[in-house]
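Undergrad: have a look; sequence and predicted model below, questions after that.
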Amino acid sequence: MSLLEQLKDAQKDAMRAKEKLRLGAIRMVLAEIKQREIDNQITLDDAAITSVLVKLVKQRRDSYTQYMDAGREDLAAIEASEIEVLESFLPKPLTEDEVSALIDSAIAEVGAAGMQDMGKVMGIIKGKAEGCADMGKVSALIKQKLNA
């Protein structure tokens, strides 16, 4: 079952269960997917839908931080629950050991010798780890390994 079908089924389930917050988060994802499909005149595959989910989770995390800093715990709680709903559709996160092994294999594949090869290594890893790992942390680990 494709990710889009999973989202649509989850939307129906949320409607039946009258889960307003979950339904709102799923509708937001489906609207963003539809907008991208219309804007680019393409049909998104699972990888593209995953990148939409990653983007929306990142936006929710930023909003959560801003609401907490402003003392708006009520709005922060809504963002946190939306993050939880969105993350349920993302692939299982990679462990640190798996990320490290992925970086090592990408460095070997490219034959990276230093920081000038950072973009090549990131390009390989981004395709494999999108939605499964925090790309900021992955980038820091790559820099660490290339400088060593």
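TA: On my side now, so go ahead. Because the structure is a prediction, the values reported are computed rather than measured. Numbers count the residues shown, from 1 in each chain.
Undergrad: for the rest of this, base every contact and every neighbour count on C-alpha atoms.
TA: Will do.
Undergrad: how close does residue 120 get to residue 103?
TA: 11 Å (C-alpha to C-alpha, to the nearest Å).
Undergrad: whoops, I mixed them up, residue 12
TA: Per C-alpha to C-alpha, residue 12 is found 39 Å from residue 103.
Undergrad: one more to weigh against that first structure:
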Amino acid sequence: MTLREQITHDLKDAMRARDEVRLSTLRLIQAAIKDRDIAARAEDRCEGCGHEEILALLQKLVKQREESAGVYETAGRLDLAERERREAEIVRAYLPEPMDGKAIAEAARTVVDELGAEGLKDMGKCMGALKERYAGRMDFSRAGKEIRALLQNAS
């Protein structure tokens, strides 16, 4: 079962269970995927967005929910912060197991070695390779710091 099919299946289950938070979150995910499909078709990719794009989209949704929860918490709206965190957990369930710091550092080192990167000018090339290989599994802000450190030491 593809990720799209799983989300649709879970949406139907949430409807049957009358789980409002899960239902609204899954509808939000589907709407975001449909928007991305429309954008892909505008770029002459008739099949819509691919699996990696969906994973990146889900990561973005989780990040947005976490940031919103922090803002709500600061404003004293703990009820809204809790809902945002619950939505983030629902979205996170569709992402593969995230990589830990050690695995990220190892992947960064491997990409730098494979590409023969020698300085900060190669940072974009390295990040592109990481995003291609580890979409949905890696914290790219942490990976960027690792690559930057490796490339600064290489110069």
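TA: All right, it came through fine. Note that this is a predicted model, so its numbers are computed, not measured.
Undergrad: looking at residue 12 and residue 103 of the first structure, which is more packed in?
TA: residue 103 (21 against 14; other C-alpha atoms under 10 Å).
Undergrad: look up the closest residue to the residue mapped onto the more buried one from the second structure, ignoring the ones flanking it.
TA: If you follow residue 103 of the first structure across to the second structure using TM-score structural alignment, you land on residue 108. The shortest distance from residue 108 of the second structure to any non-neighbouring residue, by C-alpha to C-alpha, 6 or more residues apart in numbering, is to residue 147 (5.8 Å).
Undergrad: so what does the one you found match up with in the first structure?
TA: Residue 147 of the second structure maps onto residue 142 in the first structure, by TM-score structural alignment.
Undergrad: residue 75 of the second structure now?
TA: Using TM-score structural alignment, residue 75 of the second structure lines up with residue 70 in the first structure.
Undergrad: what about the residue nearest the centre of the first structure, distance to residue 32 of the first structure?
TA: Residue closest to the average C-alpha location in the first structure (C-alpha atoms, centre = their mean): residue 54, at 2.1 Å. Going from residue 54 of the first structure to residue 32 of the first structure by C-alpha to C-alpha gives 12 Å.
Undergrad: likewise residue 143 of the first structure?
TA: Between residue 143 of the first structure and residue 32 of the first structure the computed distance is 33 Å (C-alpha to C-alpha).
Undergrad: now residue 55 of the first structure
TA: Taking C-alpha to C-alpha, one finds residue 55 of the first structure at 10 Å from residue 32 of the first structure.
Undergrad: repeat that for residue 26 of the first structure.
TA: 10 Å.
Undergrad: again with residue 105 of the first structure
TA: According to C-alpha to C-alpha, residue 105 of the first structure and residue 32 of the first structure sit 34 Å apart.
Undergrad: ok, back up a step: so who does the match of residue 147 of the second structure touch?
TA: 103, 118, 121, 122 (C-alpha atoms under 8 Å, 6 or more residues apart in numbering).
Undergrad: inside helices: which ones of those?
TA: 103, 118, 121, 122 (DSSP state H).
Undergrad: residue 62 of the first structure: which of those is nearest?
TA: Set against residue 62 of the first structure, the nearest of these by C-alpha to C-alpha is residue 122 (23.2 Å).
Undergrad: leaving out sequence neighbours, find the closest residue to whatever residue of the first structure lines up with residue 26 of the second structure.
TA: Alignment note: residue 26 of the second structure maps to residue 26 in the first structure; criterion TM-score structural alignment. Nearest residue to residue 26 of the first structure, sequence neighbours excluded (C-alpha to C-alpha, 6+ apart): residue 11, at 6.1 Å.
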